[in-house]
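[1] no FASTA, just this:
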């Protein structure tokens, strides 16, 4: 099942390379990807898909396409084009860092280190956090951290390994600790965002940006936690991160509907019309592969998590993938920002990326581009 799904995905991405040209896919509308210039937080996922396809097939066309995206990211960095946010890791881990991992290209390594330095500029020493959005002192966004940032921390951890400079790891650990303490709730669910006093760092309270309510559990946020804490454990060996990833994974799997693919928020009213977010389940599948790889054979959670992985991936392939269809996307029924009315129930480029990352890891053992192999 996995190899057939990969083959179908690779052929779709090959066709998309021709039709997308130099543009980057974002989310879809009516079954067709909306394309943009390299100016969004999601653009790295297209680069990552091309690197995955190149490594899986050895096809030079995929390599050339991936390298072109890295050059585009190099120009974006030079122009400082829409880089005033925390998602630098999503952009440069899957583009230039991927090129470094695959080809050991020194210029790609240097670009990735520059990106890590840029991410460090979002550290707010007074409050003790990486500010997600907005300039320092911003009245609306100042003091906000979000759970998504866990997936940007591997860029800092990696930079620390590459340079030997402890500041990268110190900041990454402080951010991971703050996320673990304030965004993960006692029942193992999570807030999407949390606010702190910008001057003192005192906690103010949890909130949401894309979830159903401030106190609900947005499923994609929970997914970022599952994978993000597993990656924090990979870099640090701190058992608290491994345990937090397990707790969040158990919560996610326990609250899935019967077909094992997530709704957009675990607390949203459930009707026949409630939106799904297949991208959340794809992220968790990739995260479970990382998490399970760190568990001992006798770990009491291992069998449960392995079954959850199998159930979710089987459902994604059989019920949500576009296998055999003329389609640009790989996974149907993703949701970007339901309350904001942005592309619910359609293709999401990050859903495609994590779906293919999980498939290829299951088939070949390739662990993607979040850390050195």
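    Here it is on my side, so go on. Because the structure is a prediction, the values reported are computed rather than measured.
[2] from here on, contacts and neighbour counts on C-alpha atoms
    OK.
[3] all strands for the stretch 201-350 of the chain, in order.
    Here the stretch 201-350 of the chain has its strands, by DSSP state E, counting those that start in this stretch, at 203-207, 334-337, 342-346.
[4] so for residue 132, which of these sits nearest?
    Residue 132 lies closest, by C-alpha to C-alpha, to one member of these: strand 203-207, at 13.4 Å.
[5] which strands or helices does the closest one pack on?
    With contacts taken as 3 or more C-alpha pairs under 8 Å, 6 or more residues apart in numbering; DSSP states H and E, strand 203-207 sits against strand 193-196.
[6] ok, for residue 94, nearest residue in space, not its chain neighbours?
    Once flanking residues are discounted, residue 94 sits nearest to residue 48: 4.7 Å by C-alpha to C-alpha, 6 or more residues apart in numbering.
[7] contact partners for that neighbour?
    Counting by C-alpha atoms under 8 Å, 6 or more residues apart in numbering, residue 48 makes contact with 66, 94, 95, 98, 353, 369.
[8] let's see 7 Å
    Neighbouring residues of residue 48 by C-alpha atoms under 7 Å, 6 or more residues apart in numbering: 94, 95, 353.
[9] who wins for most neighbours among those?
    Each of the contacts of residue 48 was scored for neighbours by other C-alpha atoms under 10 Å, and residue 95 scores highest at 33 neighbours.
[10] about what we covered before: sticking with the residue nearest to residue 94, tell me its helix or strand.
    helix 44-57 (DSSP states H and E).
[11] other SSEs contacting the very next helix or strand once past that helix?
    Following helix 44-57 in sequence order, the next helix or strand is helix 60-79 (DSSP H and E). Using 3 or more C-alpha pairs under 7 Å, 6 or more residues apart in numbering; DSSP states H and E, the elements in contact with helix 60-79 are helix 44-57.
[12] in the helix it packs on, what counts as buried?
    Buried residues in helix 44-57, defined by neighbour count with 16 or more other C-alpha atoms under 10 Å: 44-56.
[13] and for stretch 235-252?
    Under the neighbour-count criterion of 16+ other C-alpha under 10 Å, stretch 235-252 has 235, 241, 242, 244, 245, 246, 247, 248, 249, 250, 251, 252 buried.
[14] got a markdown table for the contacts of residue 48, with secondary structure too?
    Putting the contacts of residue 48 into a markdown table (DSSP: H, G, I helix; E, B strand; the rest coil) gives the following:
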| residue | secondary structure |
| --- | --- |
| 94 | coil |
| 95 | coil |
| 353 | helix |
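[15] quick check, nearest of those to residue 39?
    Nearest to residue 39 out of those is residue 95 (C-alpha to C-alpha; 14.1 Å).
[16] okay, now the one to match up with it:
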């Protein structure tokens, strides 16, 4: 075998090995007609939302019979175009891709936004999917690269973490949600060859393991650091029931984030973290039988004199959608009964999210797909309403499952 043939064979081997990541075989209980049917129903429904959405605005929710929109600076702005793109991928409907690309024109300027940590949500869910589906590297790669540079400007070598917020009483707040922005950095590191982005992502993930988790692997919402020394000042919540409670969506951000970090690095510390978080979630006594969580796992500890008491048992479908998508992926990196358990639980979540209890009838719900999410009960904000990110991760779970039905890798880059 000559040198060129050997090199070519090596490249083929690496490509095939990369493609094989995440191809654990499972017995698929949800058939093609069900998954394709839900994607088609979602595509039909989101066109109702599209018809009501102003050109330069982004859907947030539908509350008290009225749409609530935001400008591009709101942290959720990337989810709607991202959902359109995923639905275009899942259905082949090019109209949806066209709607998404039009919306990206109004989001593009956020690549320069250094005032938020949420650029992964804003840019990677939108422009990242656009790059993957269109292959237009000339248009989309520079936006992603600039956005990653803006995000890393918030990293501190003293705290070893990316600052989340610039508001409130906090000194250097880092929220568990920030784990979701690390995929953006990992992908841009590969795209540009600049390992700085991956180094920041891994350091942030390691710092979060050290400081954000309790012994049972539940997560605090907010860790406040001393910006000069890097010491932990406080462990608090902003959207959960209490500082010591386990806010459901926070646990979902953690599960998704560490599963993804294992995929990107093959560091088993991240895999073990994800497995332990999953164990906490799936074995919790307060996880409902249908596996769609209440907004806080410790809702039963809310005192009767609390303003949250009457609504304490509301579900958060956004956390359920995140659990489903995360567990599908985590099942790919584990073995035997453990892998099967994750996969079957994800299937149950997808099936239940697709039921009339949670999935809206066409034309209802303002055109949003899922009902019954909770933004922040403690802040009296977005209570029992649809939320744009719930729809995004639900569709992501459907598309991931569709790939498995087609014999394709769960994750596509």
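    Looks like it came in fine. Owing to the predicted nature of the structure, the values given are computational and were not obtained by experimental measurement.
[17] hang on, the earlier thing: how big's the offset between the helix holding residue 48 of structure 1 and structure 2?
    Aligned to structure 2 and superposed, helix 44-57 of structure 1 gives a mean residue distance of 1.1 Å (mean C-alpha distance after the TM-score superposition for structure 1).
[18] what's the match for the residue nearest to residue 94 of structure 1 in structure 2?
    For residue 48 of structure 1, the aligned position in structure 2 is residue 82, judged by TM-score structural alignment.
[19] I'd like to know how many residues surround residue 6 of structure 2.
    11.
[20] what's the answer for the one 5 residues further on, then?
    Burial of residue 11 of structure 2 is recorded as 12 neighbouring residues (other C-alpha under 10 Å).
[21] got it, and residue 389 of structure 2?
    So residue 389 of structure 2, with other C-alpha under 10 Å, has 27 neighbours.
[22] how far away is the counterpart of it in structure 1 from residue 330 of structure 1?
    Under the alignment (TM-score structural alignment), residue 389 of structure 2 maps onto residue 350 of structure 1. Relative to residue 330 of structure 1, residue 350 of structure 1 is positioned 10 Å away (C-alpha to C-alpha, to the nearest Å).
[23] repeat for residue 244 of structure 1
    30 Å.
[24] one step back: out of the contacts of residue 48 of structure 1, who's nearest residue 259 of structure 1?
    For the contacts of residue 48 of structure 1, the nearest to residue 259 of structure 1 is residue 353 (21.2 Å; C-alpha to C-alpha).
[25] got the contact list for the residue nearest to residue 122 of structure 2 when sequence neighbours are not counted?
    Excluding the flanking residues, the one nearest residue 122 of structure 2 by C-alpha to C-alpha, 6+ apart is residue 78, at 4.0 Å. Neighbouring residues of residue 78 of structure 2 by C-alpha under 7 Å, 6+ apart: 121, 122, 123, 125, 126.
[26] swap in residue 146 of structure 1?
    If you count contacts by C-alpha under 7 Å, 6+ apart, then residue 146 of structure 1 has 132, 192, 193, 194 around it.
[27] show me what it lines up with in structure 2.
    Under TM-score structural alignment, residue 146 of structure 1 pairs with residue 175 in structure 2.
[28] relative to residue 55 of structure 2, how far out is that match?
    Residue 175 of structure 2 is 31 Å from residue 55 of structure 2, by C-alpha to C-alpha.
[29] do the same with residue 129 of structure 2
    20 Å.
[30] what do you get for residue 338 of structure 2?
    Distance, residue 338 of structure 2 to residue 55 of structure 2, by C-alpha to C-alpha: 46 Å.
[31] then residue 300 of structure 2?
    Distance from residue 300 of structure 2 to residue 55 of structure 2, by C-alpha to C-alpha: 43 Å.
[32] can I take it that residue 25 of structure 1 is in a strand?
    Yes: residue state for residue 25 of structure 1 (three-state DSSP) corresponds to a strand.
[33] SS state for the nearest residue to it once chain neighbours are set aside?
    Spatial nearest neighbour of residue 25 of structure 1, excluding adjacent residues (C-alpha to C-alpha, 6+ apart): residue 35 at 4.6 Å. Three-state assignment for residue 35 of structure 1 (three-state DSSP): strand.
[34] tally of neighbours for residue 362 of structure 2?
    17.
[35] equivalent analysis for residue 295 of structure 1, please.
    Neighbours around residue 295 of structure 1, by other C-alpha under 10 Å: 14.
[36] so where is stretch 233-245 of structure 1 in structure 2?
    Aligning stretch 233-245 of structure 1 against structure 2 (TM-score structural alignment) gives residues 262-274.
[37] next up, the contacts around residue 350 of structure 2.
    Contact analysis of residue 350 of structure 2 by C-alpha under 7 Å, 6+ apart lists residue 324.
[38] and whatever residue of structure 1 lines up with it, how far is that from residue 100 of structure 1?
    Aligned by TM-score structural alignment, residue 350 of structure 2 pairs with residue 313 of structure 1. Separation of residue 313 of structure 1 from residue 100 of structure 1 (C-alpha to C-alpha): 29 Å.
[39] again with residue 114 of structure 1
    Distance, residue 114 of structure 1 to residue 100 of structure 1, by C-alpha to C-alpha: 14 Å.
[40] of those two, which one has the most company?
    residue 100 (20 against 15).
[41] tell me the contacts of the more buried one?
    106, 108, 109.
[42] hmm, back to that, what about residue 129 and residue 55 of structure 2, which has more around it?
    Between residue 129 of structure 2 and residue 55, counting by other C-alpha under 10 Å, residue 129 is the more crowded of the two (22 against 13).
[43] what's the burial count for residue 199 of structure 1?
    For residue 199 of structure 1, the neighbour count with other C-alpha under 10 Å is 13.
[44] for the longest helix anywhere in structure 2, buried residues please.
    Looking across structure 2 with DSSP state H, the single longest helix is helix 32-52. By neighbour count on 16+ other C-alpha under 10 Å, the buried set for helix 32-52 of structure 2 is 35-36, 38-50.
[45] swap in stretch 300-308 of structure 1?
    By neighbour count on 16+ other C-alpha under 10 Å, the buried set for stretch 300-308 of structure 1 is 301, 302, 305, 306, 308.
[46] stretch 78-86 of structure 1 now?
    83, 84, 85, 86.
[47] picking up where we left off before, got JSON lines for the buried residues of stretch 235-252 of structure 1, with distance to residue 292 of structure 1 too?
    What follows is the buried residues of stretch 235-252 of structure 1, written out as JSON lines (distance: C-alpha to C-alpha, whole Å):
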{"residue": "235", "distance to residue 292 of structure 1": "15"}
{"residue": "241", "distance to residue 292 of structure 1": "13"}
{"residue": "242", "distance to residue 292 of structure 1": "10"}
{"residue": "244", "distance to residue 292 of structure 1": "13"}
{"residue": "245", "distance to residue 292 of structure 1": "10"}
{"residue": "246", "distance to residue 292 of structure 1": "9"}
{"residue": "247", "distance to residue 292 of structure 1": "13"}
{"residue": "248", "distance to residue 292 of structure 1": "13"}
{"residue": "249", "distance to residue 292 of structure 1": "11"}
{"residue": "250", "distance to residue 292 of structure 1": "12"}
{"residue": "251", "distance to residue 292 of structure 1": "16"}
{"residue": "252", "distance to residue 292 of structure 1": "15"}
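[48] right, I'll call it a day here.
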